[in-house]
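only the shape, not the letters, is given here:
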């Protein structure tokens, strides 16, 4: 395994300055947002695809700096009804074309989340039992069979034409794929191009065990995000793990995203990567810094040190 970094944390820097910053941290691979909700500060698919000279300069800059593109990320909600879904769908298709032009073989995405019915205009994340109320089964059937599976089958065909080999779906809360079971559901319906971007922080905050998740997903983990979370003692005991407060309200939340090693200890992370390697993963681990309890650089340095001591190389 090798360490990469998600570059949105350096969104204020130019591409060249970002690459220099990444190298100064001892990292030689990047994951960049090119569509969806990301800043797209360094790899805006639409702009690069409409300017051949700019695209060629972009490609040469990475060669010059000795930095590899581990993946392009276009995480968004392409299954949303209305303008958002249309915009994120267009961005996903453009990102796939850009990946093909750059020789990048992997996309990192989210599954998307449809509305609960054809006439609804707001995505609906159903987490309660479908046994009651009685409208739940039809909502879930509609989301999967009428929206998600057809969209993904068509998109996979597009990606195959661009030379993309793997699409790593991040198991994010409020998405249709949010755990191993729902990843398998999509993969079984669409095909083996679909795998998981294992982001342990999301399973942690839903009360699951990412290490057990790795074992369940043997052969289907296509990417890993180096990102930690801490379930806050006392607060979670009172209010549970369902949390709607803004991420900036760190002191009041039942859980928070934190620098690697500030949620789970190093022994846990060493076991996590050992099991990842044992079950077949030997790719990039992209550090994603979203800890609001410390400065960006403190979070990066803390995470890099912890990942350096735990990644199975």
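Ah, there it is. Just so it is clear, the structure is predicted and the values come from calculations on it, not from any experiment.

contacts, neighbours, all on C-alpha from now
Noted.

now residue 185: how far from residue 56?
39 Å (CA to CA, to the nearest Å).

where along the stretch 151-300 of the chain do the strands fall?
With DSSP state E, counting those that start in this stretch as the criterion, the stretch 151-300 of the chain has strands at 166-170, 194-198, 221-226, 228-231, 255-258, 284-287.

what helices or strands is the second one leaning on?
Meaning strand 194-198. strand 166-170, helix 180-190, strand 221-226 (3 or more CA pairs under 8 Å, 6 or more residues apart in numbering; DSSP states H and E).

gap between the longest one and the chain center?
Computed by CA atoms, centre = their mean, to the nearest Å, the chain-centroid distance of helix 180-190 equals 16 Å.

now for that helix, which elements pack on it?
Helix 180-190 packs on helix 149-161, strand 194-198, going by 3+ CA pairs under 8 Å, 6+ apart.

what about versus this one:
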């Protein structure tokens, strides 16, 4: 397994500056955001897909710092009703093009989420089987999602993409082992998981059990932690307060080791190895309680300590 970073974690820096930070942390890989929910701080999709010189400059900048690209990330909602979904799909398709041009085989995405009926203008996330209308909504959403993802998978395959790593997240149709396997069963083995334990923690799953259940289709891994806050008191873990309101949230994204201790992370990486995973470990820094550079230093140091021999 190689250590890397989602460079959105250093969005305020230029690519050259971010690459130097990665080198100073002893990282080997970077995951580049290409748009949609990423601000794409280090990727100009239009320029890179159109100009081989721009692509050479990107790769040279990384190589000068001993870095390679683990994956491109274009997470967004390709199932959003109307023009918004069309725009997100266009970014995904252009990301497939760039991946092919750079010789990359993995793209990280999220499944997206449709509306609840043909007339909806926004998505709706169903997380219960009652009231009865929820089941009709889910039936409609899967009827939308399956053909849309078959088409996305076909286009990805046309560009030589072998792995689309879907990240479990709230407000997505795919947010669990069961939902991933359902979509994968319909679309094919090009779909796998980007296993990010942080989202599993707040949604109540055991990341080690998830890894075991998804043996053979773990295509990418994000390294991010969650701390469940005692201050939640009478509130549930379904929390809509912004991430910068960390003092009053029920849970927070935190630096690995501060939500779950070092022994847990050692067990997690050992489980990944037992499941046959030998791919990237991509740090995604979203801990707003400490300075970014300090959080990255702590995360990289912890990973080096717990990597399986």
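Nice, thanks for sending it over. Please read these numbers as outputs of a predicted model, since none were measured by experiment.

let's have the helices and strands packed on strand 194-198 of structure 1 in TSV, adding distance to residue 123 of structure 1.
Formatted as TSV, those follow (distance: least, CA to CA, whole Å):
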stretch	distance to residue 123 of structure 1
strand 166-170	18
helix 180-190	17
strand 221-226	25
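
out of the strands of the stretch 151-300 of structure 1, the one nearest residue 239 of structure 1 is which?
Nearest to residue 239 of structure 1, of all these, is strand 255-258, at 10.5 Å by CA to CA.

structure 2: matching residues for that closest one?
Aligning strand 255-258 of structure 1 against structure 2 (TM-score structural alignment) gives residues 251-254.

returning to that earlier point: out of the strands of the stretch 151-300 of structure 1, nearest to residue 88 of structure 1?
strand 166-170 (15.0 Å).

contacts only, for residue 236 of structure 2.
The contact partners of residue 236 of structure 2, by CA atoms under 8 Å, 6 or more residues apart in numbering, come to residue 250.

tell me which residue of structure 1 lines up with it.
In structure 1, residue 236 of structure 2 lands on residue 240 (TM-score structural alignment).

repeat that for residue 281 of structure 2.
Residue 281 of structure 2 maps onto residue 285 in structure 1, by TM-score structural alignment.

please report the distance of that match from residue 273 of structure 1.
Taking CA to CA, one finds residue 285 of structure 1 at 10 Å from residue 273 of structure 1.

among these two, which residue is more densely surrounded?
residue 285 (27 against 23; other CA atoms under 10 Å).

thought the more buried one was touching residue 28?
No - contact between residue 285 of structure 1 and residue 28 fails when scored by CA atoms under 8 Å: they sit 11.6 Å apart.

what is in contact with these two at once?
Shared contacts of residue 285 of structure 1 and residue 28, counting by CA under 8 Å, 6+ apart, come down to 3-4.

who's in contact with residue 220 of structure 2?
Here residue 220 of structure 2 is in contact with 108, 165, 193-195, 279-281 (criterion: CA under 8 Å, 6+ apart).

again, only this time at 10 Å
Shown in contact with residue 220 of structure 2 (CA atoms under 10 Å, 6 or more residues apart in numbering): 70-71, 106-108, 163-167, 192-196, 277-282.

before we move on, the earlier item: next, format the strands of the stretch 151-300 of structure 1 as JSON lines and append distance to residue 90 of structure 1.
Formatted as JSON lines, those follow (distance: least, CA to CA, whole Å):
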{"stretch": "strand 166-170", "distance to residue 90 of structure 1": "17"}
{"stretch": "strand 194-198", "distance to residue 90 of structure 1": "19"}
{"stretch": "strand 221-226", "distance to residue 90 of structure 1": "23"}
{"stretch": "strand 228-231", "distance to residue 90 of structure 1": "31"}
{"stretch": "strand 255-258", "distance to residue 90 of structure 1": "30"}
{"stretch": "strand 284-287", "distance to residue 90 of structure 1": "25"}
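
just the helices in the stretch 51-200 of structure 1 please.
Using DSSP state H, counting those that start in this stretch, the helices of the stretch 51-200 of structure 1 run over 52-65, 83-102, 136-141, 149-161, 180-190, 200-205.

comparing those, which comes out most buried?
helix 200-205 (a mean of 22; mean count of other CA atoms under 10 Å).

so which elements touch it?
Packing partners of helix 200-205 of structure 1 (3 or more CA pairs under 10 Å, 6 or more residues apart in numbering; DSSP states H and E): helix 210-216, strand 221-226, strand 228-231, strand 255-258.

can you put those in JSON lines and add distance to residue 303 of structure 1?
Shown next, in JSON lines, are these (distance: least, CA to CA, whole Å):
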{"stretch": "helix 210-216", "distance to residue 303 of structure 1": "18"}
{"stretch": "strand 221-226", "distance to residue 303 of structure 1": "8"}
{"stretch": "strand 228-231", "distance to residue 303 of structure 1": "9"}
{"stretch": "strand 255-258", "distance to residue 303 of structure 1": "9"}
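
nearest spatial neighbour of the aligned partner of residue 175 of structure 2 in structure 1, skipping sequence neighbours?
In structure 1, residue 175 of structure 2 lines up with residue 178, judged by TM-score structural alignment. Distances taken as CA to CA, 6 or more residues apart in numbering place residue 171 nearest to residue 178 of structure 1, at 4.0 Å, with adjacent residues excluded.

what of residue 162 of structure 2?
residue 105 (5.2 Å).
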